[in-house]
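In: With the input below, show me the fold.
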Amino acid sequence: MVRLNSLLCSLIALLIEINRNSIDADRPSYNGRHQLRPKNRELLMDIQEAQLEFEKYIEKRYDTNDSNEVQVQIQIRRQVNNQCDVSVRCVESKYRTADGSCNNKQNPKWGKSMECSQRLLPPDYSDRMTRPRASLSGRPLPNARHISSQLHFQREVYGDYTHILMQWGQFLDHDMSFVPTFQSRQGVIDCCEGSGSENCFAIPIRNDDPFYSRFGRTCMGFVRSAPCLTCNVPRQQINQLTSFIDASNVYGNMANETIPLRRMDGTGKLRTSKSNRGNDLLPPSSDPQNDQCSDVENNNICFEAGDNRVNQLPALTAMHTLFLREHNRICNRLKILNPHWGEERLFQEARRIVGAEMQMITYNEFVPLVIGAKNMNAFHLWIRRSGRTTYDPNLNPSIINEFSAAAFRFGHSTVNGLFHLMDERGQTRPYLLRENYFNPFVLYNDDIDLIIRGLIGVRGHLFDRYVTDDVRNHLYKSREDRFGSDLIAFNIQRGRDHGIPGYVFYLRYCFNEQITEFAQLDAYMPREQWTHYSQLYERVEDIDLYSGGLSEYKLPDAIVGPTFACIISKQFYRLKFGDRFWFEHGDQIGSFTEGQLRELRKVTLANIICRNGDNFPEVHPRVMQVDNSNSNPVVSCSSIKEMNFNAWKE
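Out: Coordinates of the predicted model:
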């Protein structure tokens, strides 16, 4: 057994090492709908196959009903962990690596791209190893689409925050987390056509479905997440991205993604294309014929960025455009101050500043609204007005599975089905999200200011159990189709796929609350809601974490409820204090000077918008909150403080 384990793990180790050291000088093929770039896809398939062979061997070798099964698996993990521990060669540098490796000197793969996520609780697989979660009785859990249609249907209620809060949340999520689905060498896996793949986990659609029944749809395809790239039992999932808030959605998560995005002309800048009026936009797709996004016939070409999901919706593409422009703007300023700096120094310094700006905006404007002041205090998450923070090398910053698969998907409840283009006078032109998936072409018409005004001038949907039909019935609907998929059903199914334990186990984990009866949920959610759960689920322990978290009463000073706040707080604590390059930390090779830190603390999302819009004359300073004539009035962009780049002069 040890020999087989060693061979499998050695193969995985070799493939990881080859990938880590590779730099693809050619432009990577762009895949608009969540597909990996070809080189990384081949790597993932090779590793998947080795990992699955390992899992099959373990499953065959040991009876999963054996009372000693848990002890056996612990023994197996101990035997293979050393063989799977691939050494990473680290070089001391003030700049982050492209793939996030070497952030932690003792554990250089913590937070690295293409590595395992971590967990708060042990997984709950139905076979204790790999198979999706089932009811405590062993029977199947209730149909995920049925839960979505019965409990999470559309209701229009709006919060006291603007729609850009949701958009920042998505942009930020695409900087930290993406779990790729299982890849097949035969092409796309169609889980509704009897493919027989063990990595299918399709969602049947009932014949009385309130929406899909009218189209005769009986199945929603669902492919399981790819298993982790290191030998591990039970199954764990991959995070394709660097876990850190490092603007990797702008720059890419591996060297073979970063290099093609750069001009490499001595300026340090990123590649661009031009709008109809000559304004800078993201670079065009390098494979428009096959990117599943571009409309080549009408010369509408989609865009490329550090994250493949850039074209999902126009507002997301607009956010990417702002930060592309911000990088190039910073390069201009640094070049004037330091004309002796070359290409690499300019690029890396600008990248370092943009990453710090994303951290500043996230912890100063976004996270406080999401989890509330009480949790900000408890986890020491506030940005300091002065002084330094301290790095904790014992803290693993890797993404928590419960965070990415459930808690941070809270934002799906805050999406408005109706987006707006808003002019300077406040006149709006609405557009439906369902008609604009993978339709970023309005950016060519210089509509970025209209898109951003429509985000900061309109309230976002209230966080609650209700979700707009544009993501619940029409997710990724193509232009010629009458329906799409159901994001909420996918979220529920994904949690089961990942073996995420039931909702009440997180009440125990976070609050030491032992829940054994549905009625005990009265303190956490309305009676109407837990009554629905009692009619759908066999046991209270079976309730899915994602659905349960959406259903909670929100905290008094927060957007989300207590359980999601608990999980989100723990993740952002690890992302701050477990990141050696966190912008406030002192005594690190990558620490900013006192003067630079003072300037970075001036950064706001309003500042980014003002400096990088086409012609943005005014804005309210706290753009994630609704403008208020007393506490958050609209002001001239010229009055909003900007960083003084003299702090970077050498």
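In: From here on, just use CA atoms for contacts and neighbour counts.
Out: Will do.
In: what ranges do the strands span in the chain?
Out: Ranges of strands in the chain, per DSSP state E, are 115-116, 158-162, 203-204, 219-220, 238-239, 273-274, 280-281, 418-422, 428-432, 459-461, 618-619, 635-636.
In: wouldn't residue 641 be in contact with residue 607 here?
Out: Yes - Residue 641 lies in contact with residue 607 (C-alpha atoms under 8 Å); the separation is 7.3 Å.
In: Which one of those two is surrounded by more residues?
Out: residue 607 (21 against 13; other C-alpha atoms under 10 Å).
In: can I get the strands of the chain in CSV with mean neighbour count?
Out: Conversion of those to CSV gives the following (neighbours: other C-alpha atoms under 10 Å):
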stretch, mean neighbour count
strand 115-116, 24
strand 158-162, 19
strand 203-204, 18
strand 219-220, 18
strand 238-239, 26
strand 273-274, 14
strand 280-281, 22
strand 418-422, 20
strand 428-432, 14
strand 459-461, 26
strand 618-619, 20
strand 635-636, 14
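In: what about residue 544, neighbour count?
Out: Residues lying near residue 544 (other C-alpha under 10 Å) number 27.
In: again with residue 100
Out: Going by other C-alpha under 10 Å, the residues that sit close to residue 100 add up to 23.
In: Please give the structure of this sequence too, so both can be compared:
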Amino acid sequence: MARVLIPWIILLVTTGFVCGQIFFPADTTFLVSRPVVQQQNAGATCTNHMNKKGRCKRLFECFFMYTQLADLIKQTPCRLANQPSVFGVCCPNSESDSQKTSGVSSAGTLFFKPPDVPIPDLKPQDIQNAVQAALVVVEQRVELEKNLFNNRIVVQPDTAVNFHLNLFPTTSETLDVGKDAIKGLESSIQLVNQNMLTVDQGRFALPFFQASSSPLADTCRPQVNCPSPLSHFRTMDGSCNNEQRPEWGQINVALQRIIPPKYGDGVNTPRLAVGDVELPSARLVSQSLTESSHRSSQSETWTLMLMQWGQFLDHDITHSPLVRGQNSTGVTCCQRGQFLDASVRHPDCFPIAIPENDPFYAQFNQRCMEFVRSLPAPRPGCTFGPREQLNQVTAFIDGSTVYGSNDEAANQLREFNGGRLATQRSLKGHTLLPVKAEECSDFLRQRFCFRAGDGRVNEQPQLAVIHTLWVREHNRVADALQQLNPSWSDERVFQESRRIIGAEIQQITYNEFLPIFLGEDYMSSLVQGIIEGFTAFGSQTQSLLLHQHQSKPFELYEDTGVDTLVRGLLMQPAQKMDRAFTDELKNRLFQGKQSFGMDLIALNLQRGRDHGLPPYNDYRELCGRPRANQWQDLLDVIDQRVVQEMSRIYNSIDDVDLFIGGVSERQVEGALLGPTFLCLIGDQFARLRRGDRLFYEEATAQFTQQQLASLRSIGLARILCDNGDDIKSIQSSAFLRSDVQNRRRPCQGSSDIPELDLTLWRE
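Out: Coordinates of the predicted model:
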């Protein structure tokens, strides 16, 4: 599954580091909604929006350059000739034009090549020389990591960055894939340097050259073998969803882009400002162009559940791991608040400079904020070229947060009895997630962190609550299916229950969440700095500072802990969609026992630069708006005082980071996002829907019409009713605050909160 890299607006909300990616299955159209489909000779021929004749093709077969994307988005979809149920785009007939502007490697992967970039005449010996030099660099890197480890120049316990690393575990399998990718990346760097390639040749020409015929052949990904016929049960690792491209959506593959990266050297170094100078400090941008949230920033409409679902959903589809050192230790780039000396600095250090007069960090004498680059990924098709990033989880909305993203993780979570997932019982007998004692515990080691399908479960209590509810829902469904079908094996019950849970998550996402928000990108701006809890009568019982309860989900062990936090999510307002962020995220992220933490906004900006994301202006143009040539051109979507501040911080309009440009835009009427993020996120979820063979509404998912009808009636309120400890009533729309139009209803017997009819699964 391909994905478009945008900065951490696909935000891990309170987790800290930009994942910086959006998925898009490459065999789908770029459509946010479903306009009327053209009925033109079953899709064999068509007429596009420019009144030109063409053939109906899949997007990736027609998409030649990123500059054509805006035009393709405008098209009305057509039906493919050989697959009438699949939508495509009307691709012009002029093959000569496509040959001038497109390039597809022998592996069929998409890349972009402007017509004026000459392909270098690289000989096999040139590639051999580059690889040999690269392997020497890799050995030197390994030796440096050993020395850093031996001298204890690694992330120290009880620091903000250590809390983050503990919350974002990286598997040994993923680290091994990353090590192979480093060899290919270093070889690409050597090819650029040894052959004096231009920046654009590094970006666009190197992908013409294969690593599979070089000494790096053993680092190429093995071919995925799928069963025939394909199963209607998902694989745990996301493979075999697409028959033609079985690796799409699989874990540990490179994320693809809809727009080329802009690395400083074309292949690896973080993005630079116009003139090849450094961009302004990400912390300076964060402090200057965002505001601190306050009570007036609270939404009068949306509940905090809107934010929490966004984070849970994000964790289901994206996790870009970080580079690690010897023995998987964390890489450190700062020492006592100052930059480490270059002689002992890891090559993937990219620390954030803190201004000397910073209004918060100056009091602690902090001039350096820790930041390590994302782990590189082997390039699609095993080619040379720019640095890409890994996704450590499956790229589908499939409940991987509940079940894990490989067989090993799933097996650790199962009871292997009646299709159930493993749980523990609290002292009061309530079902909780299984223990992960090695991660964290309270002071007395009586309460421990939890184990779930996603390692970020313990980030904060409300996230752990959502995980808990879905494990309970799985076991509720499994028990019912086993009773209805006593002859079913444990495996059959487990897989059928997993299929239903995935469908429920998709149903809630596409029919409750997206109509309100149309994307999860901006969820960090909805985060409250305080976690509140309420009794069944609406009395507030808790007020927890976020930074004091990160990596401390122990509230769930209390007698009414789950229900109290659920009511908090339903009653506490979210923050409004604006540039205001709580100080819990801007100054105290992962603070722990220290006096200060990290800045999520600065980390998001730095992650975008790490990933080589082009500037905001490029995405603005990509999404159909005129390219801004001067600062006043931004006034069509951004307020004047913000534009003025941007012009003070950035030297050029083409330096503005996508994240800050996107969050600064005024909302599109009827949506919670500005036009650029609305375009990108809407497209993302269209692809997640259309590119998933096992999406619950597809015929290949094999739900009956009666089962589908029942699944389509389910809302998040039903899940909360069925799986809370003692939830008796709830508003029918859990994402909206309770009012006259959204009254609280009894969980039982209310037609506004229908139940899933599991008798439809009786075999």
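In: if we can go back for a sec, Serialize the strands of the first structure to a markdown table and add fields for distance to residue 11 of the first structure.
Out: Shown next, in a markdown table, are these (distance: least, C-alpha to C-alpha, whole Å):
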| stretch | distance to residue 11 of the first structure |
| --- | --- |
| strand 115-116 | 15 |
| strand 158-162 | 49 |
| strand 203-204 | 34 |
| strand 219-220 | 35 |
| strand 238-239 | 17 |
| strand 273-274 | 41 |
| strand 280-281 | 41 |
| strand 418-422 | 48 |
| strand 428-432 | 48 |
| strand 459-461 | 48 |
| strand 618-619 | 54 |
| strand 635-636 | 59 |
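In: and residue 187 of the first structure, which of these is closest to it?
Out: With respect to residue 187 of the first structure, and counting by C-alpha to C-alpha, the nearest of the strands of the first structure is strand 219-220 at 18.2 Å.
In: In terms of secondary structure, what does that closest one contact?
Out: strand 203-204 (3 or more C-alpha pairs under 8 Å, 6 or more residues apart in numbering; DSSP states H and E).
In: Over which residues of the second structure does the strand it packs on lie when aligned?
Out: Counting by TM-score structural alignment, strand 203-204 of the first structure falls onto residues 352-353 of the second structure.
In: what do you get for stretch 609-626 of the first structure?
Out: Counting by TM-score structural alignment, stretch 609-626 of the first structure sits on residues 720-737 of the second structure.
In: ok, and what's touching that stretch?
Out: 300-306, 430, 469-470, 472-473, 512-513, 536, 560, 562-563, 566, 570-571, 573, 715-717, 738, 742-748, 752-753 (C-alpha atoms under 8 Å, 6 or more residues apart in numbering).
In: do stretch 538-556 of the second structure as well
Out: Residues contacting stretch 538-556 of the second structure (C-alpha under 8 Å, 6+ apart): 163, 167, 432, 440-442, 447-449, 458-461, 464-465, 529-535, 561-562, 564, 584, 588-592.
In: of these, buried ones?
Out: 163, 167, 432, 440-441, 447-449, 458-461, 464-465, 529-535, 561-562, 564, 584, 588-592 (16 or more other C-alpha atoms under 10 Å).
In: Can you give me every residue that contacts the residue nearest the centre of the first structure?
Out: The centroid of the first structure falls nearest to residue 173 when counting by C-alpha atoms, centre = their mean (2.7 Å). Residue 173 of the first structure makes contact with residue 408, according to C-alpha under 8 Å, 6+ apart.
In: What lines up with it in the second structure?
Out: Under TM-score structural alignment, residue 173 of the first structure pairs with residue 314 in the second structure.
In: How much space separates the residue nearest to residue 31 of the first structure when sequence neighbours are not counted from residue 543 of the first structure?
Out: In space, and not counting its chain neighbours, residue 31 of the first structure is closest to residue 291: 4.6 Å by C-alpha to C-alpha, 6 or more residues apart in numbering. Separation of residue 291 of the first structure from residue 543 of the first structure (C-alpha to C-alpha, to the nearest Å): 38 Å.
In: quick one, which of those two is more surrounded?
Out: residue 543 (26 against 20).
In: In the second structure, what residue corresponds to that one?
Out: Match for residue 543 of the first structure (TM-score structural alignment): residue 656.
In: I figured its match was touching residue 614, is that so?
Out: No - using C-alpha under 8 Å, residue 656 of the second structure is not in contact with residue 614; the gap is 9.2 Å.
In: show me where the stretch 251-400 of the second structure has helices.
Out: Counting by DSSP state H, counting those that start in this stretch, the segments of the stretch 251-400 of the second structure that form helices are 282-289, 305-317, 400-403.
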